[in-house]
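# using only what follows, build the 3D model:
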Amino acid sequence: MKKLSVPLLYGIFIAIALIAYFLLLSIFGLHVNPAYSIFNMVITGGGIFLAIKAYRAKKGGKFKYQKGFAAGISAGFVATVIFTGFFALYTSELNPGFQEELITMWETDWFVPIGMLVFTVALMGFATSFVVTLAIMQLYKPTWNTSEGKKHTY
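Predicted coordinates for the structure are as follows:
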């Protein structure tokens, strides 16, 4: 059996952690408060950091910036797709009243269909993955603080 790629494996781990966190919040009835979703960025960031670290170790400690970025963004996108699928299932089948509970938190008269809610969750996941990967890759970017790098500054 072929081993899973690093981004796929870590994407699955990130998704499991996100789902577990969401279900933990739902036990206490806190999953209807969007403020708690800020911790999703911490979970995603930690998973992407570990994915890039594992990818770097697999490549012997050196890799191109683009390859590391691709590994991180792929892990985040895999996690987002899996979590969005779970969220759609949870909202439509497991707890159909969740959509109404979540929308009433904003005290609005708008009708938000389930598709728009799921699309928003996916969009937030993709954006978080992109931004967090950009931030984490700064740790792995090669420095220009060398004698060769100083030749290219003013």
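
# use CA for all of it now, contacts and neighbours both
Noted.

# what are the boundaries of the strands in the protein?
For the chain, strands defined by DSSP state E do not occur.

# so where do the helices sit in it?
Along the chain, counting by DSSP state H, helices occupy 6-27, 38-58, 65-89, 98-104, 114-140, 147-150.

# the nearest residue to Leu9 once chain neighbours are set aside: how many residues sit nearby?
Nearest residue to Leu9 in three dimensions, chain neighbours excluded: Ala75, at 7.7 Å (C-alpha to C-alpha, 6 or more residues apart in numbering). Residues lying near Ala75 (other C-alpha atoms under 10 Å) number 31.

# residues contacting Ala75?
Shown in contact with Ala75 (C-alpha atoms under 8 Å, 6 or more residues apart in numbering): Val6, Pro7, Leu8, Leu9, Tyr10, Gly11, Ile12, Ile14, Gly47, Ile48, Ala51.

# please generate a structure for the following sequence too, so the two can be compared:
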Amino acid sequence: MGNFSIPIKYGIAIGAGLIAYFLILSLFGAHKYPIYSLFNGVIMGYGMFQAIKHYRLSKGNKFKYEKGFIASLTTGFNASIIFTIFFGLYATEFNPGFIDELITVWIADYNTHIGIVIFIVAIMGFATSLVLTLAYMQLFKDSWNTTEGKKHHL
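Here you go, the predicted structure:
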């Protein structure tokens, strides 16, 4: 249970942060401008960094790259799924006109529907999770370039 609790706990926290940020933007009517979604990467980045840091501390000397990679990626995927579900509910149930405001040009020119928008939100979250995981694992993995690292990995 301990291995799964970090990705779940941090995934829920990141998802809640993304939802809170979205709702704050909606108070000002700024949630319909995709440029503001760039800050989602900061929220994901901070949360995933904390998750992998906590996971490494909990494992100590038994930290393995593969397990850390899975923990980090799972954290990001959990957050992405939570936010995608919220986004789908928001766009279909809570504010049905939101998609029309979000993609006014695309709806007319490309016949875009809610399903593709939700799919894109999910893919963006998954891609962000993968890129952040690859970057952070470079910081947290053991180096093989030191004398101790070479002895440990032989």
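
# can you say which of the helices of structure 1 is packed in most?
Highest mean neighbour count among the helices of structure 1 (mean count of other C-alpha atoms under 10 Å): helix 65-89, with a mean of 21.

# ok, average deviation of it from structure 2?
Compared with structure 2 after fitting, helix 65-89 of structure 1 deviates on average by 0.4 Å (mean C-alpha distance after the TM-score superposition for structure 1).

# could you measure from Tyr10 of structure 2 over to Ala79 of structure 2?
8 Å (C-alpha to C-alpha, to the nearest Å).

# what's the answer for Thr104 of structure 2, then?
28 Å.

# do the same with Lys67 of structure 2
From Lys67 of structure 2 to Ala79 of structure 2 the distance is 18 Å (C-alpha to C-alpha).

# check Pro34 of structure 2 too.
Distance from Pro34 of structure 2 to Ala79 of structure 2, by C-alpha to C-alpha: 19 Å.

# same deal with Leu89 of structure 2?
16 Å.

# who touches stretch 29-48 of structure 2?
By C-alpha under 8 Å, 6+ apart, the surrounding residues in contact with stretch 29-48 of structure 2 are 10-11, 13-14, 17-18, 22-23, 25-26, 72, 75-76, 98, 101-102, 128-129, 132-133.

# wait, stretch 103-123 of structure 2
Outside of stretch 103-123 of structure 2, the residues within contact range by C-alpha under 8 Å, 6+ apart are Ser80, Ile81, Thr84, Phe87, Gly88, Ala91, Thr92, Ile99, Asp100.

# now do stretch 127-134 of structure 2
Contacts of stretch 127-134 of structure 2 (C-alpha under 8 Å, 6+ apart): Gly41, Met44, Gly45, Met48, Phe69, Ser72, Leu73, Gly76, Phe77.

# change it to 10 Å
40-41, 44-46, 48-49, 52, 68-80, 122-124, 126, 135-136 (C-alpha atoms under 10 Å, 6 or more residues apart in numbering).

# now do stretch 81-98 of structure 2
11-19, 22-23, 31-32, 76-78, 80, 99-100, 102, 104, 114-115, 117-126.

# repeat that with 7 Å
Gly15, Leu18, Ile19, Ile99, Ile118, Val121, Ala122 (C-alpha atoms under 7 Å, 6 or more residues apart in numbering).

# against structure 1, where does it fall?
Residues 81-98 of structure 1 are matched to stretch 81-98 of structure 2 when aligned by TM-score structural alignment.

# what about that stretch, start to end distance?
End-to-end for stretch 81-98 of structure 1, by C-alpha to C-alpha: 20 Å.
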